[in-house]
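Colleague: Please find the sequence and the predicted model below.
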Amino acid sequence: MGKIVVKEDRCKGCELCIDACPYGLIKMSVEVNHFGYHTAQFVNGNGKKCTACKFCGLMCPDYAIDVYE
């Protein structure tokens, strides 16, 4: 099972990672970072598991996502 770590200080909330995740395991946080952006958040659940496909990390223009296997 994979794990996604979002670097909140780099995330601008563009939501490209949300669209890229084939399992819907990323959503926007209700909290904001120090720049005032809602950041992406890894949600491990819904009966689906992260396969560490790295689509989310590849789509991120700010290199704000690390994917671990």
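Modeller: Okay, I see it.
Colleague: CA atoms for contacts and neighbours, from now on please.
Modeller: OK.
Colleague: number of nearby residues for the closest residue to Phe42 other than its chain neighbours?
Modeller: Nearest non-adjacent residue to Phe42, counting by CA to CA, 6 or more residues apart in numbering: Ile26, 4.7 Å away. Residues lying near Ile26 (other CA atoms under 10 Å) number 22.
Colleague: Run through the residues that contact Ile26.
Modeller: Ile26 makes contact with Cys17, Ile18, Ala40, Gln41, Phe42, Val43, according to CA atoms under 8 Å, 6 or more residues apart in numbering.
Colleague: Check it against this one:
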Amino acid sequence: MVNKRELKLQPGWCKSCGICVAFCPKHVLELGENGVVIAHREECILCGQCEKRCPDYAVYIEEEEADNLWVKLY
């Protein structure tokens, strides 16, 4: 099994404090009109700084188990 990690948001929980934006070392998050948005997902290194700092648990890293696919070549 391989763990797949992805940055996620709960927009309804965000109060637009900007703490996660300030602590993101890669500037992935931005403060939008309705709260935080993932503006540059491709830059995310999944360090968890945003998740650790968010007082409302609106930003988090989700882990999913994915089957590791192996291809047999004959």
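Modeller: Okay, I see it. Predicted model, so just to flag it, every value in this text is computed and none were measured.
Colleague: And the TM-score between them?
Modeller: Once superposed, chain against chain, the TM-score is 0.73 (TM-score structural alignment, normalised by the length of the first structure); 60 aligned residues with a CA RMSD of 2.0 Å.
Colleague: Buried members of the contacts of Ile26 of the first structure into ChimeraX, please.
Modeller: One line in ChimeraX is enough to select the buried ones among these; burial here means 16 or more other CA atoms under 10 Å:
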select :17,18,40,41,42,43
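Colleague: Quick one: map Cys53 of the first structure onto the second structure.
Modeller: In the second structure, the residue equivalent to Cys53 of the first structure is Cys47, according to TM-score structural alignment.
Colleague: show me where the second structure has helices.
Modeller: 19-23, 49-53 (DSSP state H).
Colleague: For those helices, please prepare JSON lines with the additional fields distance to Val59 of the second structure.
Modeller: Output for those, formatted as JSON lines (distance: least, CA to CA, whole Å):
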{"stretch": "helix 19-23", "distance to Val59 of the second structure": "8"}
{"stretch": "helix 49-53", "distance to Val59 of the second structure": "5"}
